[in-house]
Every structure is written in C-alpha cells, then in structure tokens.
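Colleague: I'll drop the sequence and a predicted model, then ask my questions.
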Amino acid sequence: KSMKSITVNAPKSGVASGTIQNLLMEAGKDYYVAVEAPDWKKGVGTDYDLTVNGNVFNHAKNNLANNSYDQVKGQSVTPITGSADGTLSSTPVLADEWVGYGDSVDFQKITLANDGTYSFTVSGVSQKVKLTVYGVDANGKLKSMKSITVNAPKSGVASGTIQNLLMDAGSYYVAVEATDWKKGVGTDYNVSMSGSVYNNAKNGLNNGSWNAAGVETLTLSTGKAVSGEWVGYGDASDYFAFKVGADGSAAGQYTFKLTSADGNNLNGNATFTIYQKKYNSKGAASVSKVGSFTNNKADSITLELGEGEYFMAVDSADKGKGKKNMGYDIDVTAPAAPSLTSFAQDQQPATAAAFAELAGFDGVTAALNAVAADTLAGFGSALDSLSGGDEQKKNPLFSVL
C-alpha cells in the first residue's frame, strides 16, 4: 500500500533531488522503499542515492504501560499526605515525560491521604497538550473533574495550571494528551501538584453536633479552653460541652474569644455559638441558642451564664463547602471562684466584743468581761460568775448561754 510517492524530473543540467517529508511511521512494522526509472523503455537511466532522516519518537518512557485508565487503575502508589502544617509543596506526579505520535496520552494514578484543595500544573510544554484530572464514579467509570488545554508557545516552553480542586481523600487519575499527535508532533512535559491539605489531627473527632458521641466536656476557667482545632471542608462543625453551677464552673459573666490557630486571618471563616441544654416535660433534651457571633463582625462575646449545661459550637461559615476553612483556638475569661479564706472568715463565731451589748443583763456581766479579757485568770473568774445564785440561773439569757 503506497504511503507516499514523488516524481523527480530530469534537470536541465547537473543533478536533481526530491524528498518525501514527514511520514508518520509506526515502530514494529515493515516498510518498503522503491525507486523507479519511469522512462526506462526509452533507454534512459540514472545513478542515485537514497537516504532517510527524521524525528524518532524514542523517549525512554514511551513504552510504559500508562496509556489508558485500564492500564494504571491497578497501580500501587504511595499516598500523598502533605506537611503537618496543612500544606503540600510542589510534588511531582509525572516527571520527564513525553506525549505525541505513538504515545498520545499518559495516565497516572494518585492517592490522597486527606481531603484538601489541590492544584495541578503541567510545565515544559513545547506543543499543544490537554491536562485532565479525573475522579471515578460509583460505577467505576472515569469522570472528568477539570481539564485545561495549553497551546504551543511561539518560542520556548509553556505551562498551565488547574487550580484549587476540592478533593476528598481517595484515588484519582491525571492524564496528559498530545491533542495534535496525528500530525506527528509531540512534547516533553512535567506534571506537579500542590495545595492545602485538611489534615488537622482533630478532624476525625466525632463532635460535629451537640449530641455526638465524641463531644468533649470541659471545665472552664480563665485561659485557653480549646487549642489547635479546625473547621472547614470535611469537618464543618465542632461542639464542646461545659457545665455552670453544681459540678461545673462558677456562674457569672463569661467572655469567649475566637482566635486563629494557624496564623491566618479569621476573615469571617467561622461562626461561634453558645447553646444551653434544655429538657421538656417528658425528659427529652434539646438545645437553644444563648448567643453567637460571626468572626467578620466580632471575635468575642460576653454572656451572663446561670446554672445549667451548655455547649460551645464553632461552625465553618460555608457549612463545610471548602471555601471557609479555619484553624482556631478558644480563649475564655471566666468569673472568679469564691475565696475560701473570705468564706472561712465569714463563718467565724462572734468575738467577745460582739457580746458587749449583753453586759447589761444581770448575772452575766462579769462572765462576758472575763471572756473579752482572754486570760486564764479571767476565764476562771467567768466560771465563778457563771456559778452564781439562783436568781442568776433563772435569767433566760443565762439558760441560752
């Protein structure tokens, strides 16, 4: 089957040449080249040389079995985790690769250890390519999440980025395709990813509602009540229980302040609410709001709290949709507890001076004066006085004493 042919006419002088250019030819197939003298019946002939040159698509990775989803879906890959501070720096996904004729598309499986917002960049591109990030639907079929096309630059190389994809923990697929591969063009490329990783150690706590099993009960005092917490995509709400009054913190005026735990501005990313637990006549529990604020308008609230059961709640401002994420602490200013020293002083019995007004009663004046003197001799005199005659003993006050 002829792929291409040309005719080179006899020159008026000297010699001539002709070229069949840029034939796309696949590896592993046999081809045949023929040179014919079409006027041989006229008894003419010619010397000739035949050479071949071209662009060989022999990139070292062209033979990798990564040209389709089926070829890579069983790959074992290391999960991508990110740093402890919740960031993922630029991480290679496909490095020193090539797509073009004979290797038109490359797939790579990635597994995310955590929910997050991730970006994907294809770089070093000299010809037109398409970058796509795929998820997998419930039927095991690829579903495109986002794709971009990077056109061939006028000079040098080009790049393009799919930005800020909200992705749950799990497996995904990245594909790079040379869209003009049938024209015989190809390009080197690299793909990397980066992003914000929602890997706060407390995200897995079961405290997303007031009656969740993992809600922690706190004893509030002035200081940091909650530290190093986070709300956002995948962890929309956190609840914390506390008691005021019996078996809890002192009743009185409390101030609750929301502060940033990750160094970022609060920027209205969360709503803070205090709820009180109530019971109906049948003993069923519910909660009612006592006070709240959204942190683009305020960063604290002061409330007078009486005896009862309460909850602090921090909610992502967009209900966990991923655009309002925040690391936070909760600082509390609590009422001072009663002083044990002052309580003890308040309960002391009255001193002898307090009995001075009783001095006018017959029969006990000497005894009271003796007690006030606070001497052993006086104490003895008091006993003598208290052992007075019958008239003294009849005094009603004497009987009480």
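Modeller: Yep, that arrived.
Colleague: switch to C-alpha atoms for all contacts and neighbour counts from now on
Modeller: Will do.
Colleague: And Ser260, how far from Ile330?
Modeller: Ser260 is 9 Å from Ile330, where distance means CA to CA, to the nearest Å.
Colleague: who has more neighbours, the two?
Modeller: Ile330 (21 against 18; other CA atoms under 10 Å).
Colleague: and Gly160, how many residues sit next to it?
Modeller: Neighbour tally, Gly160, other CA under 10 Å: 19.
Colleague: Hmm, it is touching Val122, no?
Modeller: Yes. With contact defined as CA atoms under 8 Å, Gly160 reaches Val122; the gap is 5.5 Å.
Colleague: State the helix or strand in which Asn369 lies.
Modeller: helix 365-373 (DSSP states H and E).
Colleague: Quick one: list the elements packing against that helix.
Modeller: helix 376-386 (3 or more CA pairs under 8 Å, 6 or more residues apart in numbering; DSSP states H and E).
Colleague: quick one: buried residues of the helix it packs on?
Modeller: Neighbour-count burial for helix 376-386, counted by 16 or more other CA atoms under 10 Å, picks out Gly378, Phe379, Ser381, Ala382, Ser385, Leu386.
Colleague: got the contact list for Ser159?
Modeller: Counting by CA atoms under 8 Å, 6 or more residues apart in numbering, Ser159 touches Thr121, Val122, Ser123, Gly124, Val125, Val150.
Colleague: okay, now the one to match up with it:
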Amino acid sequence: MAIAFKLPRLMSPFYLFIIICTLIPIGYQAGDYYFTWVEKIKTNYVFGERDFYILGACIAPSVLGHIATIWGHYYRAEREFQHSIAKVTTPASVNQKISLWERHIWWGYTVKYWIMVAFTVLLNVAWFVTPMVTGTARMIERFGNLGGISRMVGNASGYCVVACCGMILFLVLRRSMLHAIGFTYSEIVPLHRWLGAAIVGWSTIHTAGYMIFLGSEGRLQSDINFFDKSRGTLNMMGVFAYGAVCLLGLGAIPQIRRRCYLLFLSTHRFFTAVFFIGMITHFPNPMLWYYLLPTIILFLVDRFVPKIMQSRTILPEATCSFNSDADIIRLTFTSPEPMKPYYPGDYISVQIPKIGTVYHPFTIASYWPEDPYTMTLYIRTFEDSRLSWTCNLAKLCGNEDKRIRVKANVDGVFGH
C-alpha cells in the first residue's frame, strides 16, 4: 500500500479546531510550574489572576473541544455514516493510500500514537527539569549539597506526580477530544498504563528524595508521625498514598490483571480513591485542585452521564436468543423513542445483573437509519469455558424460535 504524506481529514476546520483546543492546554501545562511556583502569579488562593489564566488556557479550550466532539458525534450523522460505511465495505487495495497519521510503525502502534507519547515524555521532562533548574541553587545554599539536591529532586518529582494525575484520567475517557481527531479508546489505553507506571516511578523518587533530605537534617522521626498536628501527620498521609499507588501498580501487571480481572477492577478503583485522598491530604494546597478537579469531573461525567441517558431511553431488558449451530448469541435492545445516532464500528457496554456487575463491550451490529428504535448485538461464545460470561449468557437465552427477555443495563454508545 502507498503511504500518503498528508493528513487529509485532519486539515478540515473541525479537526483543526479540536487540535487547537488540545494543544492550548498542553502548552499551558508545559509552563505551568514556572508561572505558578517561580513567578508566583498573585492571588493564588483567591479568585484572581491565575484563575483567568486557567479559565482561558485550560478550561475554556477543553469545554469547547468536548462540546465540538459531542456535536460532531450526534449532528454530523449523514457524513459520518457515509465515511464509516465506506471504511467497512470497501475492500483493501494494494494501491490504497494510507495517511502518515494512520501508518503503523514501531511495535504495531501508529504515528499519531507515538506523537502523543512524545508530547507526554516532553511534558514530564519539562515538569522535572524546570523545578530543578530554578530551585536547586537556592536549596543547596540553605541545606548543603546532599540536603539541597535531595529536597529539590523530591520537590520536582512530586510536581510530576501531581501533573501526571491531571492527565491520567483524561486518557481513559470513552469520548474525548482525542477521539475526535482520530484516536480510538484502545489506542489511548496503553499510554494510560505507561503514565500510571510513570506515577509509580515519580512517587518512588519523590519518597526517596525527601527521605534522604529528612535523614540528612535529622528530622526523619519528627517529620513522619501521627503525634503532631502539622507536617508529621501530613507526611504519614503521603506514606499511605505511596502504599496505595504501589498496590495500584502491582495489580495492573498484565499477568495479574488478566487472571484476576474482577479483583483488579475493584482494587483499582479503591486504591485510586485512596491515592487521590492521600495525595490531597499530604499536600493540602488549594492549588492542587487546579490539576486534579477538571480531570476528575470529566471522568465522572464520562462514566455516569451515558448510563443516565441510556437508562431513560433504552428499556432495562433485552431480547436474547442463542443459535447453538452457529454458536452465536443475538441480543436486541429496544427504545420507546428514537435512539441517539450510532455509526458502524461503535460499541456499547452491557451488564447482565444475573451474571455479574461488570460491563462488557460489544460492537453494535445493527444499522441506525434502518431502525432507530432497536439496537442489535451478535456475540460469539467461541466455546469458551463454562464459567465465562458469554457461556453464562447463552444459558439464559432461548432458541431462535423462542426468544427470552433478560434484565440488562447499557453504557454507551462509544466509538467515534
């Protein structure tokens, strides 16, 4: 296949707008440490100058980009339908041109993925180098070489932890600006995992740096305890946060995650909450909310709003039938009113309360313009283990002649 060194779809006004809305917050985050902690913009603790910077350079572009993404999903239906249909119905050709943006290079990942990785690495480098350059000399003057350098290493790596936490939840949104410019959820999740590994690494460096600093000053016992009402107790909360993030990293190891997925899911959520609470109480600076609150709100909206919307449109049950000859389950959802438009390749997550609490993603097989009141899934069991989710669903289903209704909850639609 020929490689086209151009980005045809990304040059449209819509995609350029989304790219600009994405790059503005990234640019601001790159210089955030200097503006906030070196220049020390006035009125850090009340609404004032820095809030206008945040509103203009972070919140406004993010909100506009997300609104444009939602508009692009729901209201550009006809053009998206034609583009999606062309992608899934046109056979591949040796002369077919693949844009550089979509080209797969190292380890099976695309150029766009590696560009995003490069941005993330450069941001982490900037977040660490800026504090080291601006503050190390001053700290050496106050605490000597060992104490000054170790304190600044702890300070810089701690800032990296906070800044990474401001990004990591954004990377697991099922619909975000990144999806509007061509990324898919499965392409972004690996970066979420690597950023999680970076948080574990930065947290370890932060802990080691401050332990060395406190040891060199003879303050290790006095500054890490539950006996005082200030720094010692706050540092103990940091110890709990570090323990939680280490357990998060341990549970996310692929071999453990795949073998014990339900355990991974529950502990991942629990220890994430413990880590965030521990981090906030370890460093209860009002500025911390500038990094954490926007991404936490976006994550909660992404997780709960689709469920609320679908619970009001799609009936909480589905018609289920199992064709044992073809080894295929047919699951059909209905709605008393037209559903939101969905496109070829989109997917929903389905929960069957009788089987378990976990939502499982499946690609939508039906075509919205033909019948906007129904949504159909075809699920292969592949002769899985008798304990598998799909086999348990097959046991609940009737045959093609006698379909059974089962209680089911839907989360989605996701994809474009």
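Modeller: Thanks, I have the structure now. Model, not experiment: these values are computed from the prediction.
Colleague: Kindly provide the TM-score of these chains.
Modeller: Superposed pair, TM-score by TM-score structural alignment, normalised by the length of the first structure: 0.21. Supporting alignment: 121 aligned residues with a CA RMSD of 5.8 Å.
Colleague: residues contacting Gln108 of the first structure?
Modeller: Gln108 of the first structure is in contact with Asn66, Val72, Val93, Leu94, Tyr173, Val174, Ala175, counting by CA under 8 Å, 6+ apart.
Colleague: Ignore what I typed, I meant Leu248 of the second structure.
Modeller: Applying CA under 8 Å, 6+ apart to Leu248 of the second structure gives the contacts Thr267, His268, Phe271, Thr272.
Colleague: Swap in 6 Å and give it another go.
Modeller: By CA atoms under 6 Å, 6 or more residues apart in numbering, the contact list for Leu248 of the second structure reads His268.
Colleague: That one and Ile296 of the second structure: what is the separation?
Modeller: Taking CA to CA, one finds Leu248 of the second structure at 18 Å from Ile296 of the second structure.
Colleague: go on, Glu317 of the second structure?
Modeller: When Glu317 of the second structure is compared with Ile296 of the second structure (using CA to CA), they lie 31 Å apart.
Colleague: in the helix holding Asn369 of the first structure, what counts as buried?
Modeller: Thr365, Ala366, Ala367, Leu368, Asn369, Ala370, Val371, Ala372.
Colleague: could you redo those as CSV and give each row distance to Ser286 of the first structure?
Modeller: As requested, the buried residues of helix 365-373 of the first structure are exported to CSV (distance: CA to CA, whole Å):
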residue, distance to Ser286 of the first structure
Thr365, 65
Ala366, 66
Ala367, 64
Leu368, 61
Asn369, 64
Ala370, 64
Val371, 60
Ala372, 60
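Colleague: Which of the residues you listed sits closest to Asp106 of the first structure?
Modeller: Distances from Asp106 of the first structure to those, taken as CA to CA, are shortest for Ala372 (102.3 Å).
Colleague: and the gap between the closest one and Phe379 of the first structure?
Modeller: From Ala372 of the first structure across to Phe379 of the first structure, the span is 9 Å (CA to CA).
Colleague: and what of Gln253 of the first structure?
Modeller: From Gln253 of the first structure to Phe379 of the first structure the distance is 50 Å (CA to CA).
Colleague: Ser194 of the first structure now?
Modeller: To Phe379 of the first structure, Ser194 of the first structure is 88 Å away according to CA to CA.
Colleague: what does the host helix or strand of Thr91 of the first structure rub up against?
Modeller: Element membership of Thr91 of the first structure [criterion: DSSP H and E] is strand 87-99. With contacts defined as CA under 6 Å, 6+ apart, strand 87-99 of the first structure is touched by 82, 105, 178, 186-197.
Colleague: Out of these, which sit inside strands?
Modeller: Val105, Thr187, Asp188, Tyr189, Asn190, Val191, Ser192, Met193, Ser194, Gly195, Ser196, Val197 (DSSP state E).
Colleague: just the residues you listed now: which is nearest Asp346 of the first structure?
Modeller: The shortest approach to Asp346 of the first structure among those belongs to Val197, at 57.9 Å (CA to CA).
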